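# Okay, sequence plus prediction incoming.
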Amino acid sequence: MAHEAVSSSLAVDEQDSATLHQPTKDATPKINLLGMSRAALEQFFESLGEKKFRAGQVMKWVHQYFITDFAQMSNISGKLREKLEKVCEVKAPEVVHRHYSKDGTRKWVFRVGEGSGSLVETVLIPADDKTGARKTLCISSQVGCALDCSFCSTGKQGFQRDLTPDEIIGQLWVANESYMEDVEVAERTRSVTNVVMMGMGEPLLNFKPVVQAMSLMLDDFAYGMSKRRVTLSTSGIVPMIDKLGEQLDVALAISLHAPNDELRNELVPINKKYPLEQLIASAQRYIKKDGNESARKHVTIEYVMLDGVNDKLEHAHQMVKLLKDLPSKINLIPFNPFPHAPYGRSSRNRIMAFQKVLSDAGFVCTIRQTRGDDIDAACGQLVGQVADRTRRAEQWKKKVAQQHEIVRSQG
């Protein structure tokens, strides 16, 4: 994940790579309807001389029945279907690798952009809950990340570009469609129950496309998801948290990882610009916005457990003090080491002791279960071998090697 420890252990299979093809470039590119909001689609159909309700019809075909062929949209006139076929398309990002774990976890690697493009990853994690089988999809918002958190390998590849609305919502479309491949169209349903914007990238630094995609997730003509089941996770871009509160009502998660500014400056450098006092205040404002809507009753606090770094009991007591006025649930995340990572995973006993301090203080505090280990899809393993265009990873690995050499020479 972009705000957590990330492993770069995935490589696209040779067989998968051999099947990749370069898309042909049309003289006049078709309009991709996949990422368009209902309002944009209504305006589009009016520009074609059609009624606005056509937008809702097409949205249902695309997002609820996973149909991309206009010829199959039977409640639309033949004349309009022919017109749409000429100027439009419904196109999700290209899947270049997929792997389904024995524990039910599913992972996709998508190619985005033209030509060789770039790769981003998406992971679906199943779990049983009171309402039945929960399926949570972790979605990426950027190729790479500019924040360079010290424990995250996504940041080590640097920032390449933002994802477009169709590239973001396309990850949800593919995940849902993967369960419907052998299901008759009339019997298809939306299988993904929860979405977390916790994949590659900082969602609030790609604000407009992320909000547009999340609005589609909530739209009854698209995925009709509950506000409580759509979560945006941020490392703490304070002004954009406030802006999000003005435009969308979804659950908010904060990638905290440290309970004091000195340590957080080291682990999450954006803290130097937006320190903890400002971050906690913005989270409080978000909860209070518009009368405390259902999705905003609390903030989820994400905290990666790094051995000997942020997992001491004094850190737990600092968290109690930091979060005392912020309604929050805390999710402790065992660190998943990646090549050249300068950190190790906290022991189970230390994580449980940390949890006890928080629970005794009245916080709901859970320890995240690692899933999908057999396909490198456990929490914090969402990167893959993406091109390091900024050479940041190379420089970082060199720095780590130099530190190891210093330790050896001194010992």
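Looks like it came in fine. Residues are numbered from 1 along each chain as shown.

# contacts, neighbours, all on C-alpha from now
Will do.

# May I have the secondary structure class of the nearest residue to residue 137 once chain neighbours are set aside?
Nearest residue to residue 137, sequence neighbours excluded (C-alpha to C-alpha, 6 or more residues apart in numbering): residue 124, at 4.3 Å. Under DSSP: H, G, I helix; E, B strand; the rest coil, residue 124 falls in the strand class.

# Can you show me the helices along the stretch 251-400 of the chain?
261-267, 276-288, 313-322, 348-360, 392-410 (DSSP state H, counting those that start in this stretch).

# Just tell me which of those ends up closest to residue 43.
Nearest of those to residue 43, taken as C-alpha to C-alpha: helix 276-288 at 31.4 Å.

# Not counting the closest one itself, show me its contacts.
Residues from elsewhere that reach helix 276-288 (C-alpha atoms under 8 Å, 6 or more residues apart in numbering): 236-238, 241-242, 245, 260-261, 293, 296-299, 323, 326.

# Give me the buried subset of those residues.
Among these, those buried by neighbour count (16 or more other C-alpha atoms under 10 Å) are 236-238, 241, 245, 260-261, 293, 296-299, 323, 326.

# In a markdown table: the residues you listed, plus distance to residue 142.
Converted to a markdown table, the buried ones among the contacts of helix 276-288 look like this (distance: C-alpha to C-alpha, whole Å):
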| residue | distance to residue 142 |
| --- | --- |
| 236 | 16 |
| 237 | 15 |
| 238 | 19 |
| 241 | 18 |
| 245 | 21 |
| 260 | 28 |
| 261 | 26 |
| 293 | 28 |
| 296 | 25 |
| 297 | 28 |
| 298 | 26 |
| 299 | 23 |
| 323 | 29 |
| 326 | 29 |
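
# Take this one as well and set it beside the first:
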Amino acid sequence: MKPAPVNFHDLTREALRLQVVRWGFSPVHAARLWAYVYLEGLERWADMPELPVRFRAKAEGELAFPRLPVATETHSADGFTRKYLLALADDRRIETVLMRYTGRVTACISSQAGCAMGCVFCATGQMGFARHLAAGEIVAQALHVDRVLRQASCNLVGYKGPGPTSRGERLRNIVLMGMGEPLHNYDAVMTATEILCDSAGLSLGTKQVTLSTVGVVPGILRLADEGRPIHLAVSLHGATQAERAALVPVAKKWPLDELMDACRYYIAKQQRRIFYEWTLIEGKNDSADNAHAVGRLLQGQNAQVNLIPLNPTAGYGGAPTGQDAARRFQQILREYRLPSTIRQRRGIDIAAGCGQLATLPP
């Protein structure tokens, strides 16, 4: 039986070049194929006339361009957010979010179906873990958002053919903050990041990619040692071991002291800032004492704190901190020379906010 075609989106540009050379063809054809797919948004061999017929015949039997079908598309009343429930080949589901901001479009993409980390206020964590996503399944989410934007651009100028246009929005940022723990699926996530940031493809640039982790210490250390220049965001949520472990069970495996050592190592090795995420839960971790504890914990680090008022989920009964209390928390952080932002709430009405992504198993 002939093996199934390889998912094109699993391949880095170098892996594709090597494959094409193994077939006995020029690497020039690999470069042109890569540009057709990632620069021009094409997926049909008939739309790639510059590739020789003999090469296309070989590649068509060896490579596939599988899309993730849209099971459900939901638009937020805020007018800036769309959520896509995407179907995987094994009939599991993942969620991807398109978010518009002034001057940029961001895709929030998933790295796993479900999550093994079990954060108590997170809908994905409440689901449990199903499986890792392959690199191509991660890339396909970004490509889906890119296609949506390309189509909107084409409609804007009345263009009906394939490929990019000169007007309209393009995908600018990727946040690996969707379903799953990216550092739990390290190799696939890094391969996907390499593909998405390739200068000959979507060319997002590592400055446009942010990876959010709940604190997987070995992954943070590996990220530092490998010199991966993407932005790192660490979900903190508690400034003592006991408080953090109550919200983030994985803190029992990687205690707060060990996590802080890893973060300081990352900052020193990479010479770059870490973003700490703090979900503000009314009456739980939003007091002045909590803010001072965060300040003492992070003082002196090259760090920024992203304050995120809790988003509601069915499995957790906490309430979000109000704006006045959030600003007081932020003011205390300034006393420790810690910059901070209060996360702009987007897509809450369609459960597209941080911690809200979830699907029912098939």
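Yep, that arrived. What you see is a predicted model; the values in this text were computed from it and never measured.

# Once they're superposed, tell me the TM-score.
Comparison of the two superposed chains (TM-score structural alignment, normalised by the length of the second structure) gives a TM-score of 0.92, and 351 aligned residues with a C-alpha RMSD of 1.8 Å.

# sorry, back to before: burial count for the residue nearest to residue 137 of the first structure?
25 (other C-alpha atoms under 10 Å).

# counterpart of it in the second structure?
Counting by TM-score structural alignment, residue 124 of the first structure lines up with residue 98 in the second structure.

# ok now do its match, which residues does it touch?
Applying C-alpha under 8 Å, 6+ apart, the residues near residue 98 of the second structure are 81, 82, 83, 105, 106, 107, 108, 145.

# repeat for residue 298 of the second structure
residue 338.

# how close does it sit to residue 261 of the second structure?
In this view, residue 298 of the second structure and residue 261 of the second structure are 11 Å apart by C-alpha to C-alpha, to the nearest Å.

# Give me the distance between the nearest residue to residue 121 of the second structure once chain neighbours are set aside and residue 244 of the second structure.
Spatial nearest neighbour of residue 121 of the second structure, excluding adjacent residues (C-alpha to C-alpha, 6+ apart): residue 316 at 5.3 Å. Using C-alpha to C-alpha, residue 316 of the second structure is found at 16 Å from residue 244 of the second structure.

# if you count what's nearby, which of the two comes out ahead?
Using other C-alpha under 10 Å as the criterion, residue 316 of the second structure and residue 244 rank with residue 244 on top: 21 against 13.

# hey, where'd the strands end up in the stretch 201-350 of the second structure?
209-213, 231-235, 274-280, 303-309, 340-342 (DSSP state E, counting those that start in this stretch).

# What span of the first structure is the fourth one aligned with?
Put plainly, it is strand 303-309 of the second structure. So strand 303-309 of the second structure sits over residues 328-334 in the first structure, by TM-score structural alignment.

# how much does that stretch stray from the second structure?
Taken against the second structure, stretch 328-334 of the first structure registers an average deviation of 0.8 Å after superposition, with mean C-alpha distance after the TM-score superposition for the first structure.

# Run the chain-centre distance for that stretch.
17 Å (C-alpha atoms, centre = their mean, to the nearest Å).

# what does it rub up against?
With contact meaning C-alpha under 8 Å, 6+ apart, stretch 328-334 of the first structure is reached by 298-306, 345-346, 351, 355, 363-370, 379.

# hmm, try it at 6 Å
By C-alpha atoms under 6 Å, 6 or more residues apart in numbering, the residues outside stretch 328-334 of the first structure that reach it are 298-305, 364-368.

# which residues in the second structure does stretch 53-61 of the first structure align to?
Using TM-score structural alignment, stretch 53-61 of the first structure pairs with 28-36 in the second structure.

# Which of the helices or strands spans the equivalent of residue 144 of the second structure over in the first structure?
Using TM-score structural alignment, the partner of residue 144 of the second structure in the first structure is residue 174. Here residue 174 of the first structure sits within helix 165-177, counting by DSSP states H and E.

# out of the contacts of residue 98 of the second structure, who has the most neighbours?
In terms of neighbours by other C-alpha under 10 Å, the contacts of residue 98 of the second structure top out with residue 107 at 28 neighbours.

# helix/strand/coil for the counterpart of it in the first structure?
The equivalent of residue 107 of the second structure in the first structure is residue 137 (alignment by TM-score structural alignment). With three-state DSSP as the basis, residue 137 of the first structure sits in strand.

# looking at it, residue 137 of the first structure is touching residue 197, isn't it?
No: contact criterion C-alpha atoms under 6 Å: residue 137 of the first structure and residue 197 do not qualify, at 8.4 Å.

# Matching residue 81 of the second structure against the first structure, which residue comes up?
For residue 81 of the second structure, the residue aligned by TM-score structural alignment is residue 105.

# what's near enough to touch that match?
Applying C-alpha under 6 Å, 6+ apart, we find residue 105 of the first structure in contact with 124, 125, 372.

# how much space between the spatially closest residue to it that is not a sequence neighbour and residue 366 of the first structure?
Excluding the flanking residues, the one nearest residue 105 of the first structure by C-alpha to C-alpha, 6+ apart is residue 125, at 4.8 Å. Taking C-alpha to C-alpha as the measure, residue 125 of the first structure falls 16 Å from residue 366 of the first structure.
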